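> Please find the sequence and the predicted model below.
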Amino acid sequence: MTFYSYSDQLNDNIDVIEQHWQSGIHSQFTGKNGNLFYTIHQPQHIDYAVVLISGRIEASHKYRELIWELNQNNIAVYCCDHIGQGQSARLTADQQLGYIEQFEDFADDLHLFIESIVKPQLCSDYFLLAHSMGGAICCDYLARYPVNVQGAFICAPMLGINTAPFPSKVALWVARSACRLGFSQRYAFGQASYIEKPFSENELTNSAERYAHFRSLYANQAHLQLGGVSFAWLQAALNWTFLLPELLSSTPVHIALAEQDSIVDNLTTKQWAQQQNNISISEFPMAKHELLNEIDSIRHPLMLQFYGFCDSHRSFKATGS
């Protein structure tokens, strides 16, 4: 029977979840642009492994509930904080600034992580589980590197960025112009350092419990915080999204979309997915951006969909008697 973490039990389980997080392997390796933090959590019996690819501003520590749940289901988890966020090296004097020079640097680091840290320890199939910016990184990685992963399950991918009220091409022109004028390490218009929004104003989740635990973690561990994006990040990310039609991969992929997502552009994702033969897609009504941290009525079907995807693509499928 699949183990599932329920939000109404989260407060009672949080100490156990935190202890589980602390019991994992926490270390660093050298990425393309600096030291990268990573964590490994392995259950006693491993059915298969997951490489968890987080979104923008996220630290792997934020996923402690999910990692705990996956381990309870005999799934090993490997997760690396992206350069410039979490517990990995920051790239600018302003530690709150979201910055990258080339978006492809993220996937290059993912490749280094998988080849140098993950694969030497694997004794089973492995899958990619990605969220938001991590979904874009995942797609970039699958398109540019030869991989032998069994499949990728991507939640609310950042394949198109909501740049309202301006069209994305206008936003890219502004970002390029700002970078040419020497403002690459300045916050893009409307961006600022880390802000803790009240639950009533958040665009991430309908789950008050999970949102409260996320904000509490970042309040108590300020080194995890990250603010808005720079003009350089915006230019790099938008440049990459315009290359999206050229990205092809034969790896089985499932994309889960949030119907009420205001962070990424679902239409771009749908149009791209329809042109690929290896991609299936689902959409969750009433869901906001963070599907993996949503209310149980959304998150539970999502996780069951994820487990089903992995079971259907494993090279060895267990049979009962």
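Cool, the structure landed. If you're wondering where the values come from, they're calculated on a predicted model, not measured in any experiment. Residues are numbered from 1 along each chain as shown.

> alpha carbons only for contacts and neighbour counts from here, please
Will do.

> how close does the residue nearest to the spatial centre of the chain sit to S132?
Compute the mean C-alpha point of the chain, and by Cα atoms, centre = their mean the closest residue is S54, 2.4 Å away. To S132, S54 is 7 Å away according to Cα to Cα, to the nearest Å.

> Also H20?
Where S132 is concerned, H20 sits at a distance of 25 Å (Cα to Cα).

> ranges for the strands of the stretch 51-200 of the chain?
75-80, 126-131, 151-155 (DSSP state E, counting those that start in this stretch).

> nearest to E196, of those strands?
Checking the strands of the stretch 51-200 of the chain against E196 by Cα to Cα gives strand 126-131 as the closest, at 20.5 Å.

> Tell me which helix or strand P43 sits in.
Using DSSP states H and E, P43 falls within no helix or strand.

> Leaving out the residues flanking it, which one is nearest to the residue nearest to the centre of the chain?
Excluding the flanking residues, the one nearest S54 by Cα to Cα, 6 or more residues apart in numbering is G134, at 4.9 Å.

> Hmm, that neighbour is touching I57, no?
No. Under the criterion of Cα atoms under 8 Å, G134 lies out of contact with I57, with a separation of 10.7 Å.

> Pick out whichever of those two has more residues nearby.
The neighbour comparison of G134 against I57 (other Cα atoms under 10 Å) goes to G134, with 27 against 21.

> quick one: contacts for the more buried one?
Neighbouring residues of G134 by Cα atoms under 8 Å, 6 or more residues apart in numbering: I53, S54, G55, R56, P157, M158.

> Tabulate those residues (a markdown table), appending distance to S315.
What follows is the contacts of G134, written out as a markdown table (distance: Cα to Cα, whole Å):
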| residue | distance to S315 |
| --- | --- |
| I53 | 22 |
| S54 | 25 |
| G55 | 28 |
| R56 | 32 |
| P157 | 26 |
| M158 | 29 |
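
> quick check, nearest of these to Q85?
R56 (7.9 Å).

> where does the longest helix anywhere in the chain sit relative to the chain's centre, distance-wise?
Identified as the longest helix of the chain according to DSSP state H is helix 296-313. Distance, stretch centre to chain centre, for helix 296-313: 16 Å (Cα atoms, centre = their mean, to the nearest Å).

> try this one side by side with the last:
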Amino acid sequence: MLSPAPLNNDLARGPAGASGHWVQTRDGVRLRLGAWRNGAKGTVLIFPGRTEYIEKYGGAATALAHAGYTSLAIDWRGQGLSDRLLSNRLIGHVHRFSDYQQDVQTLLTAAETLDLPKPYFLMAHSMGGCIGLRSLMQGLPVQAVSFSAPMWGILFHPPAKRVLAWGLSSLLHPFKLAEMRAPGTSVGSHLQEISFEENQLSCDPQMFEIMQLNIRDFPDCALGGPSLRWLNEALREMRALHRRRAPRHPALCFVGGLETIVDPRRIEQRMAHWPGAQLKVVPQAKHEFMMERPEIRENFYRETIAHFERHHPSA
């Protein structure tokens, strides 16, 4: 069952045709979906990253609409306006990483219920790239996928923190203490705690300011650091995915030469063993391709749409 949900399209700077929807997963979590019904060529499923929310993808929806595609985005469980899973709503949490696949199935059911145009395509950023890779391996019915800085590995600074992260999160994994925020992560929204010069997301000061203003104006979507449980589940999932063969879907992947959040080496390894896949390394980009300088994000949209067009059934 779908019911109307808020979607701030002015903040999103998205195209007309926006609608928000509440849906419920099989395990009883209420999720928010956002649709921009703007084209009949097909529907692009948008899998956001950790801490993100639907409105952040209004620019992507606009670019896709200009090319004739409808968009459907999701607030994952534990973030955006979807149900938060802990009493401290600023801690990003998931009980099992596989729970995100319930969110994916709920999204697909909603796409059918809304009668959104087929075929489907996938655009996945950061954590959404980790969730998306698992979904593809499980037969996600999309024609092609475009990844932006997928989270197939996490960089730790300094690298010795990796051992601590694995050890502490594994030790506490079975216990209530695993719901604590991971040490060294932000209490509130990281965007509100850093300057442009410190940021690891974008080289574009205007887009960085927009991200900060959006959280200020839409505080219900703010999210801080992850729980130890989320961290351990994410590390386990990335390790498990690394050991599996690539899916058959045509894939395009972007990673920045200035990337410091996800592990470019893991991305290169995955893409090197994905038949027919393309990896685009953009030297002057950070983590957020869709929030980067105009020429970088426009090129990302242009190449993504061209990739979808090449693998459209009508091509």
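Structure received. Because the structure is a prediction, the values reported are computed rather than measured.

> Report the TM-score for the pair.
Here the TM-score for the pair of chains, by TM-score structural alignment, normalised by the length of the second structure, is 0.89; 300 aligned residues with a Cα RMSD of 1.9 Å.

> thinking again about what came up before, please say which of H20 and S132 of the first structure ends up with more neighbours.
S132 (24 against 16).

> From I154 of the second structure, how far out is the equivalent of the more buried one over in the second structure?
Using TM-score structural alignment, the equivalent of S132 of the first structure in the second structure is S126. Distance of S126 of the second structure to I154 of the second structure, computed by Cα to Cα: 10 Å.

> give me every residue that touches W274 of the second structure.
R245, A246, P247, R248.

> Mind putting the strands of the stretch 51-200 of the first structure into CSV with mean neighbour count and distance to F231 of the first structure?
Putting those into CSV (neighbours: other Cα atoms under 10 Å; distance: least, Cα to Cα, whole Å) gives the following:
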stretch, mean neighbour count, distance to F231 of the first structure
strand 75-80, 26, 25
strand 126-131, 24, 22
strand 151-155, 26, 25
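
> Reformat the ones you listed as JSON lines; add distance to H45 of the first structure.
JSON lines is the format used below for the strands of the stretch 51-200 of the first structure (distance: least, Cα to Cα, whole Å):
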{"stretch": "strand 75-80", "distance to H45 of the first structure": "8"}
{"stretch": "strand 126-131", "distance to H45 of the first structure": "14"}
{"stretch": "strand 151-155", "distance to H45 of the first structure": "21"}
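
> what about stretch 181-198 of the first structure, how long is it end to end?
With Cα to Cα as the measure, what separates the two termini of stretch 181-198 of the first structure is 36 Å.

> quick one: it to chain centroid distance?
So, by Cα atoms, centre = their mean, the centroid of stretch 181-198 of the first structure is 21 Å from its chain's centroid.

> separation between the closest residue to H125 of the second structure other than its chain neighbours and H273 of the second structure?
Closest residue to H125 of the second structure apart from its sequence neighbours, by Cα to Cα, 6+ apart: S148 at 4.6 Å. Remark: distance between S148 of the second structure and H273 of the second structure (Cα to Cα) = 18 Å.

> Tell me, how many residues neighbour H26 of the first structure?
Neighbours of H26 of the first structure using other Cα under 10 Å come to 14.

> can you check the one 5 residues further on too?
Using other Cα under 10 Å, G31 of the first structure has 21 neighbouring residues.

> Now do the contacts for it.
I83, D109, L112, F113.

> Quick check: closest non-adjacent residue to the aligned partner of the first one in the second structure.
Matched across to the second structure, I83 of the first structure falls on R77, judged by TM-score structural alignment. In space, and not counting its chain neighbours, R77 of the second structure is closest to D83: 5.8 Å by Cα to Cα, 6+ apart.

> Identify whichever of the strands of the stretch 51-200 of the first structure lies nearest to G227 of the first structure.
Comparing these under Cα to Cα, the one sitting nearest is strand 126-131, at 18.1 Å.

> ok, average deviation of that closest one from the second structure?
After superposition onto the second structure, the mean distance of strand 126-131 of the first structure to its aligned counterpart is 0.6 Å, using mean Cα distance after the TM-score superposition for the first structure.

> Remind me what that strand packs against, helices and strands.
strand 48-53, strand 151-155 (3 or more Cα pairs under 8 Å, 6 or more residues apart in numbering; DSSP states H and E).

> just checking, what packs against the shortest one?
What it means is strand 151-155 of the first structure. strand 126-131, helix 133-144, strand 253-258, helix 296-313.

> try 7 Å
Here strand 151-155 of the first structure touches strand 126-131, strand 253-258, going by 3 or more Cα pairs under 7 Å, 6 or more residues apart in numbering; DSSP states H and E.

> just the contacts of W274 of the second structure now: which is nearest R32 of the second structure?
P247 (28.0 Å).

> The closest one pairs with which position in the first structure?
In the first structure, P247 of the second structure lands on S249 (TM-score structural alignment).

> does that match really touch R144, like I thought?
No. Under the criterion of Cα atoms under 7 Å, S249 of the first structure is not in contact with R144, lying 8.5 Å apart.

> More neighbours: which of the two?
Taking other Cα under 10 Å, S249 of the first structure and R144 do not tie; S249 has more neighbours (19 against 15).

> give me the element that one is part of.
Short version, using DSSP H and E: S249 of the first structure is in no helix or strand.

> measure it to E290 of the first structure for me?
In terms of Cα to Cα, S249 of the first structure sits 25 Å off from E290 of the first structure.

> And C139 of the first structure, by the same measure?
18 Å.
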